[in-house]
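>>> how would this look folded up:
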Amino acid sequence: MRISELDGKKVAIWGYGREGRAALAALRWRLPGRPLTVFCKDDEVADLQAQEDPTLVIRTEVDAAALSAFDVVIKSPGISAYSSPKIDAELNGAHFTSGTAIWFAENAGAHTVCVTGTKGKSTVTALIAFLLRAAGERTALAGNIGLPLLELLDVQPPPDAWAIELSSYQTGDALRPAVAVVLNLFPEHLDWHGSEARYFADKLKLVTEAQPGVALLNAADARLREVGTALAARGQRVQWFNADDGWHVRDRWIMRAGRAVIDVKFLPLPGRHNWVNLCAAMAAVEALGIDPVPLAERVADFQPLPHRLQRIAEKDGLVYVNDSISTTPMASIAALDWYPGKSTAILVGGYDRGLDWGVFAERVAADAPGAIITMGQNGPAIFERLKAIATATKFVLRESTSMEEAVRYAQEALGTKGTVLLSPGAPSFPRYRDYAERGKHFAQAAGFDGTQISAIPGLGVR
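You can find the predicted model right below:
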């Protein structure tokens, strides 16, 4: 649905985070003076009132009856599509859309590379934008990575290419990307999707429903291999990364089939999972028809994204690493794979969304860190899960009630040498607004300036 199609309709915006603000600005730009309603939180009312817009109605109470009064509701992605009052309002005739869906309708001919996956999607999207710019393409970096697409609605001149990150909340809104990349699938966001099966299905809409020119999939993911085989059988063009005949990691080299292209010792990206992320980005650029091999030497200049195994600083013999983006136990395992052994104290825990920490417990039993400090809502459950393992393998296990306490316990466990690793394996809310705020708090608790660690390089059009 294009913005022009909203003219003459009763329209509401539901949610006033960054996506909601972008939607309001876009509608005011394209449809000035049209009556609009915004459903927002109590603490967002003052910001809306400050706009002094006589055609804007501000409401804080939302239910099915209120939503059903509108022809179209532009819903923010964080609001579940599978719960009331959205479902009830939809049954009563309200049509729901999103800023992402509107942008794709407005930019049907755009040359887009869309990236999703449980982990790594921000890094891969940023790498694709970096490589395309290195190849001389004027490229937009936007989407779930931190810049809503509607904030770039009328960019002039239009970019040559768009590198777009999509969360599982947004994949169903994409339309005809030139390349659709799916990196991996692990259970996540089950509270929003309602079940593991629905989460996987929603994630895969980027290749099953969006009609991409090329579906680029991770050959090492069993689920994606099945999906790719099914897509190819129905005529979809499918390509692979993380496979021996394409871009993959061998020993400590980034390989293109049998050709060694990049020695990973020159990469600014820590961890084998990040080397695989680079393979995905190189394969995506190649799928666009650009040879990425000549761009390989430029990768050394890539600036890693914050909150992803981010080395903050070293003080008093301890290195502090911020992996606040880690929201699943599998992500915490990947962090421990990069910082193994007794010289690491890892901080885990946050919002409890029912994920199983059994795989993490198995990893710890096989190769224990020096200390595990639990925190957050699911901290007590993780502590109980690990108690017997801690006794058997003799690592320090402590419960904390605050970030400051968790950092202090980690420091006490390590003494004057080692790595204090924040890799929570759980979402940040409700204690924090988002993972970035959690990462800043970690830096501050360790004695550093948290405001200096969070800028995402390369957003927008360059």
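>>> contacts and neighbour counts: CA atoms only from here.
Noted.
>>> could you pull up the contacting residues of residue 275?
249, 254, 264, 269 (Cα atoms under 8 Å, 6 or more residues apart in numbering).
>>> in TSV: these, plus secondary structure, neighbour count and distance to residue 219.
Below are the contacts of residue 275 laid out as TSV (DSSP: H, G, I helix; E, B strand; the rest coil; neighbours: other Cα atoms under 10 Å; distance: Cα to Cα, whole Å):
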residue	secondary structure	neighbour count	distance to residue 219
249	strand	26	12
254	strand	22	16
264	helix	18	21
269	coil	23	21
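>>> among the residues you listed, which one sits closest to residue 338?
For the contacts of residue 275, the minimum distance to residue 338 (Cα to Cα) is 11.2 Å, reached by residue 269.
>>> and this one, please, so the two structures can be compared:
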Amino acid sequence: MGRTAGARTMPLPLPITEYRDLPVTVMGLGRFGGGLGAVKFLIDRGARVTVTDLRPQSQLAESLREFDARQLVRLQCGGHVEADFAEARLVVVNPAVKPDCPWLQHIREREIPRTSENNLFWHHNRGRVIGVTGSNGKSTTTALIAHLLRNAGRTVHLGGNIGGSLLSIVDTIQPTDWVVLELSSFQLADLNRIEASPEIAVVTNFAPNHLDWHSDLDDYRRAKQAILRWQAPSSTAVLNRDDPDVCRWTTLGRVWMFGHEASRADAASSQIVVTGTDLHIDDASVPTSTETISLSGQFPLPGEHNAMNVAAAICAVRAAGVNTEQITPALKTFQGLPHRLEHVATVDGRTFYNDSLATTPESAICALRAFPGRVLLLAGGYDKHVDLTTFASEAARRCFAIAWMGQTATQLRAMAAGVTESAPSQRITFSLREAFDWLWELSQPGDTILLSPACASFDWFLNFADRGEQFRECVHEKSRAIAESQPGPSHPTSPE
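This is a model prediction of the structure:
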């Protein structure tokens, strides 16, 4: 164990390594499979599995369909009870469970070993790990790293918060494979308990987030820093030089910096300097050579922030041994992610973008800055107790109209009021449909209508994907309605 984790080839130790007939409680199955990978993994290995979840069984139906519940020893829905843990010799805790949950105290008092789905994967994984974290930009960066590695001929497994659980295939992952993981602060806080960090760790940025889960900002920072804490000297850290917090984080390993200023951490570090759409690569291992990659016409995603995401991804794959000749052509074919500045359609001259993954004010600000023309915005949602003032001001300055949604709607409208003399039209709405219809009535050809909430989705929606899909459906319904109202045949004619 200890600081050799980043370069390890042997599994990390856990309190328990043999699962057959072992009583295991999975605490939190989740509506979207947060503990599903662990349940299937443990059942396959002959464990005696109890699943307990706060939600009623009706809300867990999608997850429960993924396995035969008759294989469980016990299924407890609608709340945890003492019997869920009475015989457990291991508890697998969903990352969404807050640290102050009284049942975690119950587990500690009884000295029951605990782990998580992510830590189970780390225990059994033999592959080389690239981990990505940050307050925003991490999903796009993670997906791009996997894309660049695959296009360079590497075997890649994408997981963590993006791509789903890899536990089901962990036995097939080879020591030469690359595992690319998007890691949340929740997962990193738990990973810290087994003293493990990725071989290549990428930090896109740091800003207050998830303060409804972490006790304070320092607790959130400590969780994020776990991605570097247990790196070995042979490991690599990829850090955002423009971020005044992240650029001071330390590692035992090598360093790649990316940002708009040319300044190495030390003589042995490497860097990518971003100037507009050009990326200047200064690799310390090749001291006499500086290479430039131009993103102009080469990378399909809009926005200056995406140039930084590309720079972070290139740092990571250069550290993994991929050269520029392999990187450049692969950039053209990257399609981006669903719900991340996703172009949905252009309808009657209005262009729609779905950025439902923008669950932080920083990521939503980046989205607003990606569009120079007239923008009509849908924003707001679940309150994570982060400061939304800067986002509200930016939205007021950049938008023609704003439909505020969810728990934060009232405070966002108040924050945006009076920011500029030519204030945007604002409205507090009570459904995504109402917000969409109101903005459509105000829009004209040439406008961009953007869903970029700056908030989580759990007040009105199942998750960010549900929110984005409902927005897409509004767009497609409007497109169909306009098409049906046009004169001419309702269906295209086929050639004779």
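>>> quick one on the thing from earlier: looking at the contacts of residue 275 of the first structure, spot the one nearest residue 335 of the first structure.
Closest to residue 335 of the first structure, out of all of the contacts of residue 275 of the first structure and judged by Cα to Cα, is residue 269, at 12.6 Å.
>>> got a list of what the closest one touches?
Taking Cα under 8 Å, 6+ apart, we find residue 269 of the first structure in contact with 275, 304.
>>> same check, this time on the one 4 residues further on
Applying Cα under 8 Å, 6+ apart, one finds that residue 273 of the first structure lies in contact with residue 334.
>>> which SS state does residue 120 of the second structure fall under?
helix (DSSP: H, G, I helix; E, B strand; the rest coil).
>>> which residue in the first structure lines up with residue 142 of the second structure?
For residue 142 of the second structure, the aligned position in the first structure is occupied by residue 125, per TM-score structural alignment.
>>> run a quick neighbour tally on its match.
Residues within reach of residue 125 of the first structure, counting by other Cα atoms under 10 Å, total 31.
>>> enumerate every residue touching it.
Residue 125 of the first structure makes contacts with 114-115, 141, 163-165, 281, as judged by Cα under 8 Å, 6+ apart.
>>> check residue 336 of the second structure too.
140, 143-144, 301, 342.
>>> redo that, cut-off 7 Å
By Cα atoms under 7 Å, 6 or more residues apart in numbering, residue 336 of the second structure lies in contact with 140, 301.
>>> and the gap between it and residue 264 of the second structure?
Look at residue 336 of the second structure and residue 264 of the second structure: by Cα to Cα, to the nearest Å, they are 30 Å apart.
>>> re earlier: want to throw the contacts of residue 275 of the first structure into JSON lines with distance to residue 81 of the first structure?
Formatted as JSON lines, the contacts of residue 275 of the first structure follow (distance: Cα to Cα, whole Å):
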{"residue": "249", "distance to residue 81 of the first structure": "38"}
{"residue": "254", "distance to residue 81 of the first structure": "40"}
{"residue": "264", "distance to residue 81 of the first structure": "41"}
{"residue": "269", "distance to residue 81 of the first structure": "35"}
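>>> between the residues you listed, which is closest to residue 340 of the first structure?
Comparing the contacts of residue 275 of the first structure against residue 340 of the first structure with Cα to Cα places residue 269 closest, at 17.0 Å.
>>> and the equivalent of residue 413 of the second structure over in the first structure, how many neighbours does it have?
In the first structure, residue 413 of the second structure lines up with residue 383, judged by TM-score structural alignment. Look at residue 383 of the first structure: counted by other Cα under 10 Å, it has 20 neighbours.
>>> swap in residue 80 of the first structure?
By other Cα under 10 Å, neighbour count at residue 80 of the first structure equals 18.
>>> and residue 407 of the second structure, by the same measure?
Neighbour tally, residue 407 of the second structure, other Cα under 10 Å: 20.
>>> if we can go back for a sec, narrow the contacts of residue 125 of the first structure to just the buried residues.
Listed as buried from those are 114-115, 141, 163-165, 281; burial here means 16 or more other Cα atoms under 10 Å.
>>> in strands only, show me these.
Members of these lying in strands (criterion: DSSP state E): 114-115, 141, 163-165.
>>> and those, which two are the farthest apart?
Largest separation among those by Cα to Cα: 115 and 141, giving 11.3 Å.
>>> if we can go back for a sec, nearest to residue 91 of the first structure, of the contacts of residue 275 of the first structure?
The closest of the contacts of residue 275 of the first structure to residue 91 of the first structure turns out to be residue 269 (Cα to Cα; 47.5 Å).
>>> all strands for the stretch 151-300 of the second structure, in order.
Using DSSP state E, counting those that start in this stretch, the strands found in the stretch 151-300 of the second structure span residues 156-160, 178-182, 200-203, 236-240, 254-259, 270-275, 278-282, 290-294.
>>> now do the stretch 301-450 of the second structure
Using DSSP E, counting those that start in this stretch, strands in the stretch 301-450 of the second structure cover 342-347, 350-354, 375-379, 399-404, 425-428, 448-451.
>>> rebuild these as CSV, extending it with distance to residue 248 of the second structure.
What follows is those, written out as CSV (distance: least, Cα to Cα, whole Å):
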stretch, distance to residue 248 of the second structure
strand 342-347, 33
strand 350-354, 34
strand 375-379, 33
strand 399-404, 35
strand 425-428, 40
strand 448-451, 34
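>>> out of these, which gets nearest to residue 149 of the second structure?
Comparing those under Cα to Cα, the one sitting nearest is strand 342-347, at 22.7 Å.
>>> mean deviation, the closest one versus the first structure?
Strand 342-347 of the second structure, aligned to the first structure and superposed, deviates on average by 0.6 Å (mean Cα distance after the TM-score superposition for the first structure).
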